[in-house]
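K.L.:
sequence and predicted structure below; questions after.
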Amino acid sequence: KPSEKHPGYYEFQANPNGATFSAFHPKRDSARADVPFDAKIAVKTTRTRDRDSGWTVEGRIPWNDFLRTGGRPAIDEEWRFTVCRWDAGGDVREAELSTFAPLKDKNPHRFEDYVGLRFVGNDGANAVKPYGIARRTPLTTSKVVGSPDPPFPFRVRQTFTKLKVPNPVGIAHEPGTDRLLLIHQLGSDRPGRILRIKDDPNVTEAEEFLMPDDIVYGVAFHPDYARNGYIFVGSSGPVKAAGKDKKVRVTRYTVDRKPPYKILPDSGKVIIDWHSNGHNGGDVAFGNDGMLYVTSGDGTSDSDTDLAGQDLTRLLAKVLRIDVDHPDPGKEYSVPKDNPFVGEKDVRPETWAYGFRNPWRIHVDRKTGDVWVGQNGQDTWEQVYLIKKGANYGWSVMEGGHPFYLNRKAGPHPFSPPLVDHPHSEMRSITGGVVYRGKEFPEIEGAYLYGDYSTGRIWGVRHKDGKVTWNKELVKSPLQITGFGTDSRGEVIIADYGSGYYRLEATPKDQPTAKFPLKLSETGLFTSVKGHQMEPGMIPYSVNAPLWSDGAHKERWLGLPGADSHIDFTRNRGWNFPDLTVVVKSFALEMEEGKPDSRKWIETRLLTRQQGEWIGYSYVWNDEQTDATLVESRGADREYVIKTADGERKQKWHY
């Protein structure tokens, strides 16, 4: 029983047959918690076939097993414990309890009767150090700062800084007003909420606009919102429902046309819904044609296990197009007569396009009517689509424009590629955006802006007749981008799941930038590049399971900036390093097979953490082994000639 501050306690068991058991009890007389343990318990017996003469138990319990009650004890902290033994078998009719604690009855769970165990520490004279260095020398010489590439044309600046809005996922301008709707989540597996604020960067108050029992994805205002007050909300829920009972739905609410313009009670009306528990879609937008466009995902969390992507009989994995102004009898919508599959057998007529995995954001360009969708890819690619009537975008036979499961049954229509495919080296979780029609940045007028949740990057793309004419990275940020919207002036606002809302601003032309080291000798990490001698602040390390790397010899170092920085441990994502950390790995090849003294350095790789993001660079060594030069971002290939017992062989190396 480690702590008086926590009601929980632990139980560890072993028997002579080697069976072991570990448990955490949140409180006495409650069910034990189903939690993992790293405790190691071993049993050794001294026996013959007909006689047991004794057994011993040894155990090792790491401190992290006790994190639920405070973790590792402080010096002079006292815990309570007992060791018990149950004897049974032979002539014993009832198990007998032996214990060295004065338990008042035969109940090993009476922790108030346990004996004390005080942790006194040690004098350090014979202590085994749990680390490899007695004192860390700070790394103060590193010049690995910034980027070898020119600065991006834009950067982000936080807005609405006087508001605290947890987990933002979207933003929308309320037509005809100076008000904005902020969509956010209250937390993991908790409902979403829509707030309403004045479009003012210094706003201090937010009005609670809508709080359904769903996770909210997006909103769309009816084209005649000023008169009818209709707002359409895409969501998934109920939050607490079992997976098989969750639905994605589009609900119409009515906003009172009289001040204070609140949503009318009981005005919510479900327009369309379908079962989905994974890639949900659920975003909504009105087209310039007055029709409502709705996204749906494949309904699962990985690899389209339900094979919905090419299935035209379901509403999943599609962009839907419905008419909410002229509903059919008994429904809240009708199918437009010009939808591409109206009248076809075994096809949901609401379908406008299909073959989607997880479309995350839909947008309609008010000037051109173009319908844009950003989509989260699977293993390798992220996609941007310019949606065309009746198109099949391939999932899950294809991943964007690339093969995925070619053995799966395809739909009856040819595959259409995305307008843009991004490899995971550039983006890993695309968030669809908006076409820029503001006044502040004429250089990106008409460009579709989109971002990425995992990398924080923002790109822009333009097209002509469905062909890309311009595609450029505009911003590199630390944001977890979940949505884009525009304010009352048409300027872009970005939702960051981690910290709030941001605007674009131009990068100052005269902003000073650090000169990024183009040679290894300029990095400040070496006292001698020729001798491959590192600065004292660089810590050598090894890994438990090194990769083979084509037989190359490798050496590794780690540098933390300054004297006060440290590495944090996180239970979910491993180690957390401070910004400006540098990790170095150098590769050497034996120029004569089997002779370590013939090794030559061929590559040194740097990983550096800046603005919360890890970035990698590679340097290729010269033949003289005196320095190495930065490799361009597109990479490089080089061939080396290795002497062997049979002559020589060529080894290709990719940088």
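P.N.:
Yep, it's here.
K.L.:
okay, CA-based contacts and neighbour counts for the rest of this
P.N.:
OK.
K.L.:
for the nearest residue to S416 once chain neighbours are set aside, give me its contacts.
P.N.:
Excluding the flanking residues, the one nearest S416 by Cα to Cα, 6 or more residues apart in numbering is Y393, at 5.0 Å. Taking Cα atoms under 8 Å, 6 or more residues apart in numbering, we find Y393 in contact with A353, Y354, G355, F356, G400, F415, S416, P417, P418.
K.L.:
and the comparison structure, right after this:
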Amino acid sequence: MRSLLTLSLVAGCTGLTGPAWALSPTLVGSGFDQPLFLTAPIGDSRLFVVEKTGRIQVMQGGSVSTYLDLSGLVDATDERGLLGLAFDPQFASNGRFYVDYIDKTTLNTVVAAYTAPSAASNTANPGSAQLILSVAQIPGQTNHKAGWIGFRATDPGQLYIATGDGGDSNNPSGSAQDIHNNLGKILRVTPLAGGGYSIPAGNPFAGATAGNDEIWAYGLRNPYRNSVDRQTGDFWIADVGQDAREEIDFESAATAGGRNYGWRAREGSIDNPNVADPAPPGAVDPFFDYPHGSMGGTVIGGYVYRGSGEAGLDGSYFFGDFNSGKIFSLRNSGGVVAEFTERTAELGTPFGGFTLTSFGEDGLGNLYMMGLDGNVYRFANAVPEPASWALLAGGLLLGAAWRRSRRPLR
């Protein structure tokens, strides 16, 4: 755990820089309808782009098609929508993948499994849905839905699910600290082949221990975009703050479950100035946090770079900010932040304030960034160079009211 002095120095000194690299951003797709995520199975050259309104688009060579259309099931109001996608570790043999969305009928979080006819197919079977789990949301609240889902190579078969605290300022429901509520948490479950799930060994509240069996970590506000280092299995959690600070939490692959990240009593590395709650005993400070200001005010979590195009960047964690459109990188050097660097100028990022929505990682380890304008860019000199990834423009509906709100991830 780092001292608040270290946190403040690192967060406040945006002049601290590491080596500069020719990151060479390349436009690979445009015309998407509010893209919120991008991923692919390990080793797969295709790109799978998640649109907030309910479609998963697949890009291969020069063609683009709809892999799965869930728009009839998804409520995309405010921070609701189709929010997460993860491919089963055995996707090559079972064609199975998972989605996280807000259901149009119940307005609750749904995590469901779907299958494709084969791993190579560019169309999934919409009739193959199997409910894995659902999480009850707070009636009337449209924000803080998080929605990231993913696997860790070092923890085979266990699906991690990020849930926000359910919405409203300063978590009046107290869900984030309530270990009998699955909101404001990282959940960890074993999806079953026929739907549903079992509880993995090692979950901190499993069995007779008080607390929901599914919970892995708690005390989170809106962990909207997270990632797993494909090489080490380390887990990076980017939790959107309230009015004061943005935080990035780090769990090594060896970290046991049960961490409490402190919300709502804590916001980043400080006591939440809006509530009188005492800090929870044992609450874990973020690995890195920054005050609202020149860096922005809504963190967008990214990835540790493991591509082959820029060997000197290997191990650097990239992240950004929705409010400012700025992009940064840092390293974890023995539990201490190293080489904190602003990368905005190097990337020549076109994302101004309130536009950057997500980062993505393809099946080869190359990194991407995307925004509300519907554009997707690859950066860090991808290898190999994919041929002609241009999505035909058109059908771009950004949702002007959503963008005008200026706080879609708050």
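P.N.:
Happy to help now that I have it. Model, not experiment: these values are computed from the prediction.
K.L.:
TM-score for this pair?
P.N.:
The TM-score (TM-score structural alignment, normalised by the length of the second structure) is 0.77; 345 aligned residues with a Cα RMSD of 2.8 Å.
K.L.:
re the thing from before, looking at the contacts of Y393 of the first structure, which are in helices?
P.N.:
Assignment to helices by DSSP state H places none of those there.
K.L.:
now the residues you listed in TSV, with neighbour count and distance to Q480 of the first structure?
P.N.:
Converted to TSV, those look like this (neighbours: other Cα atoms under 10 Å; distance: Cα to Cα, whole Å):
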residue	neighbour count	distance to Q480 of the first structure
A353	23	28
Y354	31	28
G355	30	26
F356	32	23
G400	32	23
F415	19	31
S416	18	29
P417	20	27
P418	21	23
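K.L.:
right, and the pair among these with maximum separation?
P.N.:
A353 and G400 (14.2 Å; Cα to Cα).
K.L.:
residue in the second structure matching A317 of the first structure?
P.N.:
Under the alignment (TM-score structural alignment), A317 of the first structure pairs with G184 of the second structure.
K.L.:
quick one: residues contacting its match.
P.N.:
162-166, 175-177, 218-222.
K.L.:
how about 7 Å then?
P.N.:
Contacts for G184 of the second structure (Cα atoms under 7 Å, 6 or more residues apart in numbering) come out as T163, G164, D165, S175, A176, Y218, G219, L220, R221, N222.
K.L.:
before we move on, what about A113 of the second structure?
P.N.:
Contacts of A113 of the second structure (Cα under 7 Å, 6+ apart): R96, F97, Y98, V99, A129, Q130, L131, I132.
K.L.:
now the helices for the second structure?
P.N.:
Counting by DSSP H, the helices of the second structure are 4-12, 91-94, 344-347, 400-404.
K.L.:
so which of the ones you listed gets nearest D243 of the second structure?
P.N.:
helix 4-12 (15.8 Å).
K.L.:
tell me, the closest one lands on which residues of the first structure?
P.N.:
Using TM-score structural alignment, helix 4-12 of the second structure pairs with nothing in the first structure.
K.L.:
how about residues contacting that helix?
P.N.:
Residues contacting helix 4-12 of the second structure (Cα under 7 Å, 6+ apart): S269, F288, D289, Y290.
K.L.:
so how far is G400 of the first structure from whichever residue in the first structure pairs up with the second one?
P.N.:
By that I understand F288 of the second structure. Residue pairing (TM-score structural alignment): F288 of the second structure is matched to V420 of the first structure. Between V420 of the first structure and G400 of the first structure the computed distance is 9 Å (Cα to Cα, to the nearest Å).
K.L.:
conserved subset of the contacts of G184 of the second structure in the first structure?
P.N.:
Retained in the first structure by both residues aligned by TM-score structural alignment, their matches' Cα atoms under 7 Å are the following of the contacts of G184 of the second structure: T163, G164, D165, S175, A176, Y218, G219, L220, R221.
K.L.:
give me the neighbour count for the third one.
P.N.:
Applying the criterion other Cα atoms under 10 Å, we find 34 residues in the vicinity of D165 of the second structure.
K.L.:
which residue packs closest to it, ignoring adjacent ones?
P.N.:
Nearest to D165 of the second structure is G184, by Cα to Cα, 6+ apart, at 3.8 Å.
K.L.:
ok, the one you found to V337 of the second structure distance?
P.N.:
Applying Cα to Cα, the value for G184 of the second structure to V337 of the second structure is 26 Å.
K.L.:
and P151 of the first structure, what is it in contact with?
P.N.:
No contacts exist for P151 of the first structure under Cα under 7 Å, 6+ apart.
K.L.:
what does the one 4 residues further on give?
P.N.:
If you count contacts by Cα under 7 Å, 6+ apart, R155 of the first structure has them with V475, L504, E505, A506, T507.
K.L.:
can you check E332 of the first structure too?
P.N.:
E332 of the first structure sits next to I271, V324 when contact means Cα under 7 Å, 6+ apart.
K.L.:
just the strands in the stretch 51-200 of the first structure please.
P.N.:
Counting by DSSP state E, counting those that start in this stretch, the stretch 51-200 of the first structure has these strands, from start to end: 52-60, 78-81, 84-89, 92-99, 115-118, 154-159, 168-173, 179-185, 192-198.
K.L.:
let's have those strands in TSV, adding distance to D213 of the first structure.
P.N.:
Below are these laid out as TSV (distance: least, Cα to Cα, whole Å):
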stretch	distance to D213 of the first structure
strand 52-60	46
strand 78-81	44
strand 84-89	50
strand 92-99	53
strand 115-118	49
strand 154-159	28
strand 168-173	16
strand 179-185	11
strand 192-198	7
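K.L.:
closest one to Q375 of the first structure among those strands?
P.N.:
strand 168-173 (15.5 Å).
K.L.:
so how far is I215 of the second structure from T26 of the second structure?
P.N.:
T26 of the second structure sits 39 Å away from I215 of the second structure, going by Cα to Cα.
K.L.:
the two: who's more crowded?
P.N.:
Higher neighbour count among T26 of the second structure and I215: I215, with 27 against 16, using other Cα under 10 Å.
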